[in-house]
Each structure stands twice: as structure tokens, then as C-alpha cells.
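> Sequence unavailable; structure follows:
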């Protein structure tokens, strides 16, 4: 990475951040005026669709919960790589992706046990207690002067870097999976076309907030103290909001998709049955492919990006954290702007099938851009665009696929798809980039060829899923 690249990127980001700051300030008085004149309400109906009062209360409440979950996730995500870089090295991140794949099996087994043990809302209480305790313990070790971040690099316990990386990855998988499972289980297909985009808007605001905290505070209070901040919010905020939802939202609004002829199964689907069910259903396997394909390609981009950031930060975890925080803000601002400018309305107009198929086409364009213009500035904005558009369009579209499915699919098999599928994809992407950094030294042109082949398969799978979903909803059926 040349000094010119660093200078250009820093200048572009400063201009971008300044424009955002003034734009946000200008929107406050404009928003107040539009609210009292009724124009704001009409714009929101145009962007998201028309809601009943009960639906609005429900999805705003869900949005507040998702705001907290995603805000904490992005805070942790932005300190994950600086922590790993400080204790291990960013050039070994591809190995950490593979390790997280191995760890996911016992984690999903534990999650499935909790699904059988607790009602759906109490899962939030159980998992909040578990993760808040884990992050408090991590904070205790990471801050230690003998083997933590304050110690010299040679004295730090490398194992802490590996543990922190895997735990944060699992939080991002399981807590987000739990939220989406809960929402899909309590949402009808028609409401889901609007509601998922509302909650995604709250999520992007949360992501901006979490990323901004890291960007502004990592060099002030240090990366280590952010672990205890995350632990306290997880312990108190998430359970409190879930309890409010269960008290405030009418019981009939918590009833989801009910297809004709379906009966709630009393039989528990365990660890092995959950994965058997996944691999016995082509529809669920298709979702597995869609989830995995995006992660494989973006992981290849992401690992290249992290090595460049480490070189830029010169080994300082606080500088690394500030940079990843700024990156998180940029991603989330793009996703939020896309949602507010009507990407949800576009998605409703073009339909779920086209929305799903657009993602591989856009990623293909990014592959060609990365191949022919491989600079740090290009990598930064390609990653911002890829992740921002996925959060704004790809994620809400993918989650709608679970609405016409059984409870076993929503909770058990979805956990496998979104945890094992995501981890498997990231491990595969890590393996692909590892072919370049290992003794094979595979050229990036060959790696781009692999990614293009993945996108082609992803494109055709998206069409299959869209047609299957439409048929099930039109005929009031359950896919699986």
C-alpha cells in the first residue's frame, strides 16, 4: 500500500464524513417541519408501505431490539480484528475462519438444546446471560498487564486472540439468527415484505452507532474496555427490550404464517435431526447456497482488506480499531441510505425473485473491479458497497424465504444455515485466499475465476428459491 493510496483514502473519507455530519444536522429541522406538515408520514409510507397501527408498533419494537443487537455486534466486530492482530497476526485470519467452522458444531448443538428447553422469547434471556458472562471474562484477561494488550507483543497470550475472534463470530451468527427466527415466526408474508425493511433500517442505525463508538473511543479508552461495554449492554438492554415486546405487543400480532392443513408439531427436533432436515430439503439447501456464496466471495475480499489495514496501522490495535470503525460507519450509512431512498419499495415492486438474483450480478461487477483496479482505495469502497447493499437488499430478501416454512426450519435448520453455512463459506473463502498466501502462491486472476463460477451457481439458485417461495405463498402452503 503506497503513501499516495493512504493519503487519497484518508482525504476521501474526511470529505465523506464531513458531508454526512452536515447532512445529518440539516435533516433535523427539515424532518421536524415535514412531520408537522404530514409530508414525513407520506414519505415513510412511500418507502416502506402502509402499516396498520398494530403492525407499526410491532415492527418498530422489533427494530429497537435489532438496533441494540446489531449495534453491539458491530462494536464487537470492529474490535475483533484489532484484537486478533495484536495477539496473533492478520495474515493468520484465514486460519481463524477455518477454526470458527470447527467450533460452530458444538455451538449449534447448544443453541438447538436451548431452542428445545425454552420458549422463543426466553432464548434471548438465556443467550444474553451466556454472552455477557463470556465477554466479561474476556475483558478480564485482555486487560491484564502480564499477558493482555498492555503487555509486550511477545508476552501476550495468542490463545486470547483466537478465543475472542471465535466468540465474536458466534455472537454475530447466533444472536442475529435468533432475532430473524423470532421475527419470521411471528410475521405473515404480506407484512414481511414491509416489516423486514423497517427492522433493517433500525439495524443500520445501530451498526453506525456501534462502529462510531469504536472509531471515536478505541484510541481514547482503548479496545479492551469496549468488551465490558458490550457485556453490560447485552446483559441488561436485550432482555429488557424483549420483555417489553412480550408485554406491549398484542398476542394476535405475535402469530405468524399459518398454512392450511398444518399442525404445530410436539416432537422436538434435536441436534442431528436439524441438520438431517436441512439436507433433505432442496429449498433449505438452496438458502444454504445463497448464504454461503455471498460469504465466500466477500471473505476473499475481506481478508485482502484486513492485511492492508494491518500494514496501515503498523501493529497498533487502537489505530486498527479506529479504521475498522470508520469502515463500519461507511458500510452502514450506505445501507441506511439505500433503505431510506426506497430500496425496500424497489424490492416489493420487482419481487423477491429478482431481488435475490440481483445480488450475484452486483458481486460479479465487484469481482471484475477488484481484478482490474487492485488498490487500497478501491478495496475499501468495493467492500463498503458489497456489504452495504447486502444489508439493505440481500439480507431482508433472504429472511423472507423462511416465512412459508415450519418451526423446525425457522429455528433449527436456519441455525445450521446461518451459522454452519456462514462459517463454512468463510472458511472456504479463507481457504481460497490461503491458496495465494501459501506456498502455492495462486495468482489473484485464478481466485477471481473461482469467485465468478460461484456467482453463476448463486444466480440460478436465487431464481429457484424465488419461484418456490411465490408458489407456497400463493397457494397458502408450507414449503418444508
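Done, it's in. Quick caveat, the model's predicted, so the values are computed rather than measured.

> From now on I want contacts and neighbour counts done on CA atoms only, so please keep to that.
Fine.

> Pull out the buried residues from stretch 149-168.
Within stretch 149-168, the residues scored as buried using 16 or more other C-alpha atoms under 10 Å are 149, 156-158, 160-168.

> Just send those back as a markdown table, with secondary structure and distance to residue 272 too.
Below are the buried residues of stretch 149-168 laid out as a markdown table (DSSP: H, G, I helix; E, B strand; the rest coil; distance: C-alpha to C-alpha, whole Å):
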| residue | secondary structure | distance to residue 272 |
| --- | --- | --- |
| 149 | coil | 40 |
| 156 | coil | 39 |
| 157 | coil | 35 |
| 158 | helix | 33 |
| 160 | helix | 31 |
| 161 | helix | 31 |
| 162 | helix | 27 |
| 163 | helix | 26 |
| 164 | helix | 28 |
| 165 | helix | 26 |
| 166 | helix | 23 |
| 167 | helix | 23 |
| 168 | helix | 25 |
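
> Pull the most distant pair out of those.
Farthest-apart pair in the buried residues of stretch 149-168 is 156 and 168; separation 19.3 Å (C-alpha to C-alpha).

> Now do the strands in this protein.
All residues of the chain lie outside strands when identified by DSSP state E.

> Tell me how many other residues surround residue 196.
25 (other C-alpha atoms under 10 Å).

> quick one, what contacts it?
Residues counted as contacts of residue 196 (C-alpha atoms under 8 Å, 6 or more residues apart in numbering) are 396, 399-400.

> One more: residue 256?
By C-alpha under 8 Å, 6+ apart, residue 256 lies in contact with 184-188.

> Let me see the ranges of the helices in the stretch 201-350 of the chain.
Here the stretch 201-350 of the chain has its helices, by DSSP state H, counting those that start in this stretch, at 223-248, 271-280, 282-313, 317-340, 343-372.

> How far off centre is stretch 42-49?
25 Å (C-alpha atoms, centre = their mean, to the nearest Å).

> in that stretch, what's buried?
Buried-residue list, stretch 42-49, by 16+ other C-alpha under 10 Å: 47-49.

> Now render those residues as a markdown table, adding distance to residue 139.
What follows is those, written out as a markdown table (distance: C-alpha to C-alpha, whole Å):
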| residue | distance to residue 139 |
| --- | --- |
| 47 | 42 |
| 48 | 40 |
| 49 | 43 |
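
> ok, second structure coming up, stack it against the first:
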């Protein structure tokens, strides 16, 4: 008779390879934590554009919201980098998770009652805020969700990378990212199924409660799971001087390997920002928000996320760990931009042969699902492992700049393109296609360098400091 543990071990072995009892416990706790983190993010993210459309106006102001969020995230990353020097990693996670969780609970109430924080025309602040289009709450909500998506996943994955070896990571990262896709499916599924009945406020509150649960699981991981230290080969010598809050930026600019990780990590954000704007522009014409308060548009966004989650889950179960073990990390980070180039070229062909707006909307839908799905399950797990042969300052400080500032800057570049060309869809599609294909070529070149450098570091047992 098979025990539950035996069945679980066989299931884990089927999808992610053999794991010991301690390894299964370790990655099980981490997987649940990341499940909650990503589930809450996609639950709120699926509603972000619809709420922004209601409070501000998506087609006209979303590109500018991307740019404003860059400044917002830079401030958050600077604050985060300072706290890295002052607090333990797990303590930092507890603080940020509690802050974001409580804040999302508050946002859940405010998006239902936006006039509570409205500034009257006769007040002193009205002259300061009068230039802001729409409601200030819409801008704050947009930037806040972007900040959560930049800081919390990066902080969690930095903790994971700093507590295990490359070989251990290859075993468990597939499991962690599989549970992330389950969280994505649940979060977007809740929006797609219950947005009309529960409304934006209740769903925001559910996301906040999920985030508040994360510190308890990470506390369990820290308490009960043995920490596997990364071997600091060739790192002997005098103790390095204490670094400051800009150290991550200095490392990013002075270490070619780290700069390469910036390109591999963020290049797709430029392309995806353009594709998502094209998709949502088509969707708002097919599902006008003024007819139902943005519910249909919110459903479309949630279905995009739900489809993304299903694809990502299937690939995480059947592809991530297998491709890493069979072909190596270099293959993974090169095959992803190659796929993006093929999809972009295909959509351009559809447009040139006269595809309808409805067909183009669903073509962009498929492209956005593929780009993000394979980013989460192929590209992201691969470059996260590539942080392992690096110093603490690179894993935490430089990585926070890459994930926060770098990712947001890339989105702002894409938003600049959409902002300038948003009035002419044809020009945006043609220009965006050729610009994206050029970026893909550069991306493949850099990914080849990073993959070769990683293999060299592993072979020589060295780290980047």
C-alpha cells in the first residue's frame, strides 16, 4: 500500500526529478510562498488597467503612467537598497510583505469609494494636483501595483538564490515556478469568474490578505529548512568595505556579466509593453469600458492572464526542468528571444494581408500569452540561476536595480514608443515590428555572451564580485 509521502515523492520525481525529503520540504514551503506572491500580483494586475480606465483613461494616459511608475519604483528601489544594509533578508521580506498586504486591503476600499480622497476645488492642494488628469487614486494604484511586482518577486528570489547551490536550484526551481503559475491561474481566474459579482474592491482585499500570509511561510522556511551556503570560491582576502545604497548601480555599470543579465532580464519588457498596448487598444474598441464600467475589459485582461497561467503551468511541469537539465541554461536564454522574433514577424504578416481588428486583437492576445508565459517558465528561471555565482551585493543590490529600475526603464522605453505613436495604429505596428526585431538580434548576441560566461564561472568555480 502506497503512503501519501510515497505518492507525492513519485509525482515530484516525475515532473522535477528526484528529491530528498529535506529538499521536498524546502521547495514545498518556498513554492507555497511564491504561489501566494504571484497569485496576489496577478489578481490585482488583472484589474489594474480596467480601474485605471475608469479613474483616469487607459488609451490616452497609460503610456504616461508607465513613465511615472519608473520614478515611483526608483524611489522604492533606493529605499529597498538602504534597508538591505540595515536588516536581515527575512526581516526585510516580513516588513515589505506586511506593508503591501495592508496597503492592498486599503486600496480595496478606496477603489470602491474613490471620492473619499478627492481634493476639493477650494483647498490649498487643489492648485498642486489640478494638473493631474483623472483621479489621483488611479495613478497611485497603477504605480503601487507596479512597485509590488518589481520589489517582492526580486526580494523573494534573491533570498532563494542566496540559500542554495546551482545543482540544488536546478532541482527545485521548476517546482517553485510551477506553483507560481498555479497562483497566476487562481488570481486571474478569480477576476475572470467573480469580477462582475464581487467587484474590484473585494478582489483587491483578497489579494491583500494573500500577501499578509507570506511572512508566516517564509518564517517556517527560515526556521526549519537548512541553509545551503553558496561556495565562495576565490573570494578570500581582505574583507570588502561596507557598501552604500548606490552600490548595486555601480556593479551594474562596471561588471559586463551583470550588465548582460540586465539585457537578458529586461529586453523583453520593451517589446511586451508595445504588444500589450496594441492588444488593449484593440480590446477597448471591441469592449468599450463606458458601457459596463470596465467589467468586460477587466474580463479580457483576466482571460489573458488565465491563459498565460495555463500555458506557463504546462510548460513548467513538462519543460522548464527538462530543458535546463537536457540542454543547459545557455540554450534556454537564447531560445526565448528567438521565439519572440518569430511571433512578431508572424503578426506583421497577418496585418499586411489585411487581418481584421478582431483577429489582430486575438493575435496580440496569443503573443502576450506566449511572451509572458515563456518568460516566467523558461527565461526567468534560467537567469535567476545565473545570479548564483555572484556576490551578495550583486544578488541583492544590483538585482534590485535590474528588476526594479531596469525593468521599469525598459517598460518606459516601450511606453515612450506607444505614447508617441498611440494616435496612429498602423505606424505603431510597423515601427514597433522592425524595432522589436532589431532588439531581438541584440538580445540573442548578449544572451550568448552571458551563457558562455556562466558556464566558464561554473567550470572554474569562481564568482563575480
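Thanks, I have it. Please read all numbers here as calculations on a predicted model, not as lab measurements.

> For the contacts of residue 196 of structure 1, which single residue is the most surrounded?
residue 396 (26 neighbours).

> Pretty sure residue 198 is one of the things that residue touches, is it not?
No: using C-alpha atoms under 8 Å as the test, residue 396 of structure 1 is too far from residue 198 to be in contact (9.5 Å).

> and for these two, which residues touch both?
Overlap of the contact sets of residue 396 of structure 1 and residue 198 (by C-alpha under 8 Å, 6+ apart) is empty.

> I'd like to know how far the alignment partner in structure 1 of residue 173 of structure 2 sits from residue 380 of structure 1.
Aligning on TM-score structural alignment places residue 173 of structure 2 opposite residue 196 in structure 1. Distance, residue 196 of structure 1 to residue 380 of structure 1, using C-alpha to C-alpha, to the nearest Å: 27 Å.

> Kindly tell me how buried the closest residue to residue 91 of structure 1 other than its chain neighbours is, as a neighbour count.
Among residues not flanking residue 91 of structure 1 along the chain, residue 307 sits closest, at 6.2 Å (C-alpha to C-alpha, 6 or more residues apart in numbering). For residue 307 of structure 1, the tally of surrounding residues (other C-alpha under 10 Å) stands at 17.

> ok, the contacts of residue 196 of structure 1 in structure 2: which stay?
Contacts from the contacts of residue 196 of structure 1 that recur in structure 2, judged by both residues aligned by TM-score structural alignment, their matches' C-alpha atoms under 8 Å, are residue 396.

> Nearest to residue 118 of structure 1 among the contacts of residue 196 of structure 1?
Checking these against residue 118 of structure 1 with C-alpha to C-alpha, the nearest one is residue 399 at 22.8 Å.

> ok, the alignment partner in structure 2 of that closest one - contacts?
Taking TM-score structural alignment, the alignment pairs residue 399 of structure 1 with residue 384 from structure 2. Contacts of residue 384 of structure 2 were listed using C-alpha under 8 Å, 6+ apart, and they are 157, 161.

> From residue 278 of structure 2, how far out is residue 384 of structure 2?
On the measure of C-alpha to C-alpha, residue 384 of structure 2 and residue 278 of structure 2 end up 29 Å apart.

> quick one: residue 210 of structure 2 from residue 463 of structure 2, how far?
36 Å.

> actually residue 256 of structure 2, not the one I typed
Plainly put, residue 256 of structure 2 is 13 Å away from residue 463 of structure 2 if you go by C-alpha to C-alpha.

> okay, these two: which has more neighbours?
Legend: neighbour count by other C-alpha under 10 Å for residue 256 of structure 2 and residue 463, higher for residue 463 (19 against 15).

> from memory that one sits against residue 391, does it?
Yes: contact status for residue 463 of structure 2 versus residue 391: in contact at 6.8 Å, counting by C-alpha under 8 Å.

> Counterpart of residue 58 of structure 1 over in structure 2?
Matched across to structure 2, residue 58 of structure 1 falls on residue 26, judged by TM-score structural alignment.

> One more: residue 115 of structure 1?
Under TM-score structural alignment, residue 115 of structure 1 pairs with residue 84 in structure 2.

> What is the neighbour count of its match?
A count of nearby residues for residue 84 of structure 2, using other C-alpha under 10 Å, gives 18.

> which residues touch the aligned partner of residue 327 of structure 1 in structure 2?
Using TM-score structural alignment as the criterion, residue 327 of structure 1 maps onto residue 304 of structure 2. Residue 304 of structure 2 makes contact with 365, 368-369, according to C-alpha under 8 Å, 6+ apart.

> In structure 1, which of these still touch?
Kept across both, from these, using both residues aligned by TM-score structural alignment, their matches' C-alpha under 8 Å: 365, 369.

> Kindly indicate which of the contacts of residue 304 of structure 2 lies nearest residue 419 of structure 2.
Among these, residue 368 lies closest to residue 419 of structure 2 (C-alpha to C-alpha), at 19.0 Å.

> correct me, but the closest one touches residue 274?
No: with contact defined as C-alpha under 8 Å, residue 368 of structure 2 does not reach residue 274; the gap is 10.0 Å.

> Can you tell me what residue 139 of structure 1 aligns to in structure 2?
So residue 139 of structure 1 corresponds to residue 108, using TM-score structural alignment.

> any idea what sits nearest its match, other than its immediate chain neighbours?
residue 201 (4.0 Å).

> Look up how far residue 107 of structure 2 lies from that neighbour.
Computed as C-alpha to C-alpha, the residue 201 of structure 2 to residue 107 of structure 2 distance reads 7 Å.

> go on, residue 155 of structure 2?
Taking C-alpha to C-alpha, one finds residue 155 of structure 2 at 23 Å from residue 107 of structure 2.

> Same question for residue 34 of structure 2.
For residue 34 of structure 2, the distance to residue 107 of structure 2 - C-alpha to C-alpha - is 22 Å.

> quick one: which of the two has more around it?
residue 34 (26 against 23).

> ok, that one to residue 27 of structure 2 distance?
10 Å.

> Quick check: ChimeraX command selecting the buried ones in the contacts of residue 304 of structure 2.
In ChimeraX, this line selects whichever of the contacts of residue 304 of structure 2 come out buried by 16+ other C-alpha under 10 Å:
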select :365,368,369
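
> Among the contacts of residue 304 of structure 2, which are located in helices?
365, 368-369 (DSSP state H).

> Okay then, goodbye and thanks.
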